[in-house]
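1. need coordinates for the below:
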Amino acid sequence: MITDAAFAPCARSDILDVRFGRGALLYEMADRRLHTLNASAVMVWRRLDGLTTLCDIARSVSDTFAADRSIVQGDVAAVVARFEEVGLLITSDEAALAARSAIAAESGEVESVERPVQLLEQLDALEWASVSPVYRAVGLMFRVRSEDVDVATELGRVLRSLSTTRGDGDTDHVYSIRARVHEGVAQWRVYFDGKAIKTVVSSDAAVALVLWHIDEAVVTHSPDALFFHGAAVQFGERVVMFPGPMNSGTSTLTTALVRRGLPYLSNGEVALDVSVGAAVPFPKAISLDGATRVFFPELFPDEPTGTAELAPGRWHIDPAAIAGATLGTGGRVALVISPHYLAGASTRLERVTDVDAVRLLLDNSYEFARLGNRAFDALVTVAQESVVFRLEYSELDAACEVVLQLAREIR
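-> Down below sits the predicted model:
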């Protein structure tokens, strides 16, 4: 089929495509696979609309490069065959399935929101022991109200850094925490905008549930934000970003740098506003492993009590508890450092360039499909405009010095 000059191949519609140097990068969101194309392959790819034949594509390419059409036609066929081999083309069966899915989606029923609205009205009518100020987590504006003062106090401590000066009457969303005893068992039921999330049987679990749901809701309610696992600090008007999974050392390194005077931007997740290409503040509490007490003894209570330990072995630290801490305002990412803590390792810095930098950021991004090509464009721009490194360390002070020196050089 590929050798038939009258064949009109069609590219998959879910493949993201962004210019990269003189060529392009293709990204398969479902399989998280990245493909690189040179300039001539890009010309072929962008003509795979299911209408343009191989003959027409070859004619266009040969005219552009003033090349022999018979030779170019064989090259085009080979490129398209390669696209088919790696699964970038849509088959007739897939096209039919996509059409059926679109029809089903259009005829599907919209889930009723009447019951959550009614529940929210009932919750609004209750007397609450505590109602928080307004908090902001990227695009999510919310309050927390609770019948349990202890739960409210702990959430107030953990969420304090997200407080905003927005007016009291302008809350977009609300968490409601009801506390009761049912058949002799204490229960805490958590609602978001009138919709029940879950019922738990300890105050610690209620706090942890609200914090977990905030991380989920912030993605849904931040339509222009692409999120990365990791952390970020500010250096002047630019941002230093530390992409990496949990237990890679991002939180430890970030806390140490904030203690040295760099404004704190985010930890756990880094939010990139794709509409302006800048990292934005998400200054929630810093999650530290209990093992980091040796580095930051002043941040941990001498005798753990209450709900400070919100996950086994992990503690949520108010950034304000770090001496001299300030909050960053966000900006363009100028330096990307992917840290990896390894006990006993020497401090080792490795420059990451070109496609590997894109892969590193893709590996640490999530909820990518919401933004599609907007996210891919913004991510590739960060990879191209910033300086990207991998950093292996065991000595925290030495790692901080490396980061600070790099930040001074790119400022």
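
2. drop to CA atoms for contacts and neighbour counts, all remaining ones
-> Fine.

3. element containing residue 95?
-> Assigned by DSSP states H and E, residue 95 belongs to helix 92-107.

4. whichever helix or strand comes after that helix packs against which elements?
-> The helix or strand immediately downstream of helix 92-107 is helix 114-124, counting by DSSP H and E. With contacts taken as 3 or more Cα pairs under 8 Å, 6 or more residues apart in numbering; DSSP states H and E, helix 114-124 sits against strand 195-200.

5. give the buried residues for the following helix or strand past the strand it packs on.
-> Of the helices and strands lying after strand 195-200 in sequence (DSSP H and E), the nearest is helix 203-220. For helix 203-220, burial by neighbour count (16 or more other Cα atoms under 10 Å) applies to 203-211, 214, 218-219.

6. and of these, the nearest to residue 256?
-> residue 211 (23.6 Å; Cα to Cα).

7. for the stretch 51-200 of the chain, which segments count as strands?
-> Ranges of strands in the stretch 51-200 of the chain, per DSSP state E, counting those that start in this stretch, are 130-131, 135-137, 140-146, 173-182, 185-192, 195-200.

8. please work out which of these is packed deepest.
-> strand 135-137 (a mean of 23; mean count of other Cα atoms under 10 Å).

9. name the helices or strands packed onto that one?
-> For strand 135-137, the packing partners by 3+ Cα pairs under 8 Å, 6+ apart are strand 140-146.

10. relative orientation of the strand it packs on and helix 203-220 in degrees?
-> Counting by axes from the mean of the first three to the mean of the last three Cα atoms, to 10 degrees, strand 140-146 lies at 160 degrees to helix 203-220.

11. okay but residue 287 is in contact with residue 314, surely?
-> Yes - distance between residue 287 and residue 314: 6.3 Å, which falls inside the contact criterion (Cα atoms under 8 Å).

12. distance of residue 351 from residue 238?
-> For residue 351, the distance to residue 238 equals 19 Å [Cα to Cα, to the nearest Å].

13. between the two, which is the more surrounded one?
-> Applying other Cα atoms under 10 Å to residue 351 and residue 238 shows that residue 238 carries more neighbours, namely 21 against 11.

14. that one contacts residue 333, correct?
-> Yes - contact criterion Cα under 8 Å: residue 238 and residue 333 qualify, at 5.9 Å.

15. sorry, back to before: can I get the buried residues of helix 203-220 in TSV with distance to residue 157?
-> As requested, the buried residues of helix 203-220 are exported to TSV (distance: Cα to Cα, whole Å):
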residue	distance to residue 157
203	15
204	14
205	16
206	14
207	11
208	13
209	15
210	13
211	12
214	15
218	19
219	22
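
16. please generate a structure for the following sequence too, so the two can be compared:
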Amino acid sequence: MHKQLLSTYLNTTPAWLVDERSQRILSLIRKAGGEARFVGGCVRDALLGATSEDLDICTEVKPATVIKLLENRGIKVIPTGLAHGTVTAVIDGQHFEITTLREDVKTDGRHATVRYTDDWQKDAARRDFTFNALSVDASGYLYDYFTGIEDLKSGLVRFIGEPESRIKEDYLRILRYFRFLARYSSSDLHQASLQACGALKTGLESLSRERVTKEIIGLLCAESPMLALRLMNETQVWEFLFDKPPALSNLQRLLELQLEKPDPILRLGCLIADEQRSPQEVLSTLRLSKAQINRLADLWDFKKLSSAQRETTELIYRLGRGRYLDQVTLLLASQEEPDVKLLSSIEFAQNWEIPEFPVTGQDLLDKEMVAGPEIRIKLQELEQYWIDEGFRPTKEMLLQRH
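-> Sure thing, here's the model as predicted:
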């Protein structure tokens, strides 16, 4: 086990460590005869110079005692995962997830039976990757049981111990492996970890759609997901999930368009939109929101833009700004040589003030037109005329055509 002051690696102490609320919790546990450390993501991200929203604390003190200690000091406690030894403390809006040290007794690929321990290394050993087993105590000492610091510096995503054993404990770790590759890897690969993910991919069948979705969306939020996706393709993990290899060349061109920020749904559509299959067929692997499903379904029509016999303004008006931008972006990504006219239409679509058709059904009724299907037909005729005339005719001019 390697122990060193965190300040050895950082110029500035992380805000979460010196925060009065953090020290308050750590002090309470220490005064009760226990030790408490920050663990996992917040430690890892601090070493990378990033901030973390999730503050996780581990201690050898049992959950019932932790609850009593906190409540006696007026701290709100939520029993978020008592079956796994976890409670959440809330101080001035900040959440701290506090978990008692554990070791696995039995695992089935989805759930684990655990028992409490006072052995910090045993608790660290049940985590997935070496850099996720790092911990920091109240005095700022960093504990590294599995060369996590070295791996983090070199961008190496590596399972703790035997990769196949770690994956069989929870098959979601296959997708977590690729998500962490997308975020942290410098292309230095731990081959045993990668090979184990490919060899055990059928275990993904046991996972809920919600868990799979969270990892896929997380991966696609990374600034540079191409390495991870190429490896998912090579190991056939992506194809196992979606029944078809990802359209990597399309995504590469999409990334080269240099959009403002990562758009996971647009990227997902770029990888899987396929006119040979329906969106429902492809998306059965995931649990997406209704809005996300509708957006992806709209993306399926992107190739229709190339054959549309309409002016750009009409397409933007008919589709709406968001749908047009989505579809034109995917169309550009599908072209080996991007259409210059399409490229220029993106900036135009982003800035054009879409006009509102000035005539309503009530206007036609006020002109003594009889209610019925003829109203709808007449509105469509007037709207098309208005569009063909460059959106220039006023309401009065259109009603004169009635």
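
17. superposing both, give me the TM-score.
-> In this superposition the chains share a TM-score of 0.25, using TM-score structural alignment, normalised by the length of structure 2; 163 aligned residues with a Cα RMSD of 6.5 Å.

18. which SSE is residue 282 of structure 2 in?
-> Residue 282 of structure 2 belongs to helix 279-282, assigned by DSSP H and E.

19. tell me the helix or strand right after that helix.
-> Downstream of helix 279-282 of structure 2, the next assigned helix or strand under DSSP H and E is helix 290-299.

20. next helix or strand past that following helix?
-> Using DSSP H and E, the helix or strand that follows helix 290-299 of structure 2 in sequence is helix 312-319.

21. now do the buried residues in that next one.
-> 312-317.

22. which pair of these spans the longest distance?
-> Greatest spatial distance in the buried residues of helix 312-319 of structure 2: 312 and 317, 8.5 Å, computed using Cα to Cα.

23. buried residues, the helix or strand where residue 115 of structure 2 lies. List them.
-> Using DSSP H and E, residue 115 of structure 2 sits within strand 112-116. In terms of neighbour count (16+ other Cα under 10 Å), strand 112-116 of structure 2 has its buried residues at 114, 116.

24. so which elements touch that strand?
-> Using 3+ Cα pairs under 8 Å, 6+ apart, strand 112-116 of structure 2 is in contact with strand 102-107.

25. which strands or helices does the strand it packs on pack on?
-> In this structure, strand 102-107 of structure 2 packs against strand 112-116, helix 120-125, with contacts taken as 3+ Cα pairs under 8 Å, 6+ apart.

26. let's have the ones you listed in CSV, adding distance to residue 81 of structure 2.
-> Converted to CSV, those look like this (distance: least, Cα to Cα, whole Å):
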stretch, distance to residue 81 of structure 2
strand 112-116, 13
helix 120-125, 17
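
27. out of the ones you listed, which comes closest to residue 66 of structure 2?
-> strand 112-116 (13.7 Å).

28. now the angle between strand 102-107 and the closest one, please.
-> Here the directions of strand 112-116 of structure 2 and strand 102-107 differ by 150 degrees (the same axes, to 10 degrees).

29. rewinding a little: residue 287 and residue 314 of structure 1: which is more packed in?
-> Set residue 287 of structure 1 next to residue 314 and count neighbours by other Cα under 10 Å: residue 287 wins out with 20 against 16.

30. before we move on, what SS does the closest residue to that one other than its chain neighbours have?
-> With Cα to Cα, 6 or more residues apart in numbering as the criterion, residue 287 of structure 1 has its nearest non-adjacent residue at 4.6 Å, and that residue is residue 316. Using DSSP: H, G, I helix; E, B strand; the rest coil, the structure places residue 316 of structure 1 in strand.

31. residue 316 of structure 1 reaches residue 288, doesn't it?
-> Yes - under the criterion of Cα under 8 Å, residue 316 of structure 1 makes contact with residue 288 at 6.4 Å.

32. okay, these two: which has more neighbours?
-> residue 288 (25 against 21).

33. can you list the helices and strands that the helix or strand hosting the more buried one packs against?
-> Take DSSP H and E as the rule and residue 288 of structure 1 turns out to sit in strand 286-289. Counting contacts by 3+ Cα pairs under 8 Å, 6+ apart, strand 286-289 of structure 1 packs against helix 250-259, strand 264-273, strand 314-317.

34. what do you get if the cut-off is 6 Å, keeping everything else the same?
-> strand 314-317 (3 or more Cα pairs under 6 Å, 6 or more residues apart in numbering; DSSP states H and E).

35. and the next element down the chain from the strand it packs on?
-> Per DSSP H and E, the first helix or strand lying C-terminal to strand 314-317 of structure 1 is strand 333-341.

36. so what does the helix or strand following that following strand touch, helix or strand wise?
-> Next along the chain after strand 333-341 of structure 1, taking DSSP H and E as the criterion, comes strand 348-352. Packing partners of strand 348-352 of structure 1 (3+ Cα pairs under 6 Å, 6+ apart): strand 387-393.

37. quick check: angle from the strand it packs on to helix 250-259?
-> With the same axes, to 10 degrees applied, the angle from strand 387-393 of structure 1 to helix 250-259 works out at 100 degrees.

38. buried ones in strand 387-393 of structure 1?
-> 387-393.

39. just the closest of the residues you listed to residue 79 of structure 1, please.
-> Scanning the buried residues of strand 387-393 of structure 1 for proximity to residue 79 of structure 1, where the rule is Cα to Cα, the winner is residue 388, at 31.5 Å.

40. what about residue 381 of structure 2, how many neighbours?
-> 12.

41. next, it: secondary structure please.
-> Residue 381 of structure 2 is classified as helix under three-state DSSP.

42. distance of it relative to residue 374 of structure 2?
-> Counting by Cα to Cα - residue 381 of structure 2 and residue 374 of structure 2 are separated by 10 Å.

43. just residue 58 of structure 2 next, same as before
-> Taken as Cα to Cα, the span from residue 58 of structure 2 to residue 374 of structure 2 is 70 Å.

44. can you check residue 25 of structure 2 too?
-> 71 Å.

45. the two - which one has more neighbours?
-> Remark: of residue 25 of structure 2 and residue 374, residue 25 carries more neighbours, 22 against 11, as counted by other Cα under 10 Å.

46. who's in contact with the more buried one?
-> Not one residue lies near residue 25 of structure 2 by Cα atoms under 6 Å, 6 or more residues apart in numbering.

47. relative to residue 142 of structure 2, how far out is it?
-> From residue 25 of structure 2 across to residue 142 of structure 2, the span is 18 Å (Cα to Cα).

48. ok, now residue 343 of structure 2?
-> Taking Cα to Cα, one finds residue 343 of structure 2 at 50 Å from residue 142 of structure 2.
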